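1. Sequence and computational prediction follow.
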Amino acid sequence: MATEGDYILSVMNELFSIEEVDNFVNHHHLAFLYISQTNCGVCHALLPKIKEVMSDFPKIQLAFINADHVPAIAGHLSIFTVPVMILYVDGKEVLREARFVHVEQFREKVKKIYFLTQE
């Protein structure tokens, strides 16, 4: 039987340290982080919807961080709630959404950024 962790790993790279997060963000033109916690119902309900949105933007590299496994991530990225979704372009944060996200509005914001960054 597949576990939630198996599902997450099939969707995104899972990062386990601040160094991995920084390397991921700095080594991809378009990098997206989904920060969650183990016992967060909103996080787990939203993840499949966000994964579906992001499937429309294949050049964006996706990563998942469980804040329970990387407690320092909250301070490192100034996170006060979960879930948090952050999109980076060339290492610079260009979009941040947290907690209750309107999926279609999120899709439109990502779409604008995505097409503005294509050469």
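-> Done, it's in.

2. Going by C-alpha atoms from here, please, whenever you check contacts or count neighbours.
-> Fine.

3. would you list every one of the strands in the protein?
-> Counting by DSSP state E, residue ranges of the strands within the chain are 13-14, 30-36, 61-66, 84-89, 92-98.

4. which one of those has the most crowded surroundings?
-> The highest average neighbour count among the strands of the chain, using mean count of other CA atoms under 10 Å, belongs to strand 30-36 at a mean of 24.

5. here comes the other one, which I'd like you to weigh against the first:
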Amino acid sequence: MIQSKEDFNKEIKAHTGVLFYFATTSCSVGEALEPKVRALLKENFPKLMFRFIDMNQAPELSAAHQVFVEPTILLYIEGKEYLRKSRHIGLSELDMAISRIYDLAFK
């Protein structure tokens, strides 16, 4: 489980692409969207890692990355943030946004 800046940075260094999903287990929107985002990555973007960050367990990490609403998605490629989506996240919009970045990074 990712709970610190050190954990976060290790994930970024260990993988070319990481999608961080910030939410809490008490957020019904975040809970409903999480399996859909996981499935989207598995089906369309298999080279991206999915990492869940519980904002209640890692409030300092959330604040350090200016994540104050849930759910929030941050996509990092080669250590750099390329995508940030919060609250009302449409899967088709997310798919298109990731696709542009993914194609450049992995193909």
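-> Looks like it came in fine. Bear in mind that the values here come from a model prediction, so they are computed numbers and not experimental data.

6. could the strands of the first structure go into a markdown table alongside distance to residue 73 of the first structure?
-> Output for these, formatted as a markdown table (distance: least, CA to CA, whole Å):
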| stretch | distance to residue 73 of the first structure |
| --- | --- |
| strand 13-14 | 13 |
| strand 30-36 | 9 |
| strand 61-66 | 8 |
| strand 84-89 | 11 |
| strand 92-98 | 15 |
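
7. so which of those comes closest to residue 52 of the first structure?
-> Of all the strands of the first structure, it is strand 61-66 that lies closest to residue 52 of the first structure, at 11.9 Å by CA to CA.

8. who's in contact with the spatially most central residue of the second structure?
-> Computing the C-alpha centroid of the second structure and ranking residues by CA atoms, centre = their mean puts residue 20 first, at 2.4 Å. Residue 20 of the second structure is in contact with 50, 51, 52, 53, 73, 74, 75, 76, counting by CA atoms under 8 Å, 6 or more residues apart in numbering.

9. if we go to the first structure, which of those residues are intact?
-> Among these, the ones still in contact in the first structure (both residues aligned by TM-score structural alignment, their matches' CA atoms under 8 Å) are 50, 51, 52, 53, 73, 74, 75.

10. What's the fifth one aligned with over in the first structure?
-> Pointing back at residue 73 of the second structure there. Matched across to the first structure, residue 73 of the second structure falls on residue 85, judged by TM-score structural alignment.
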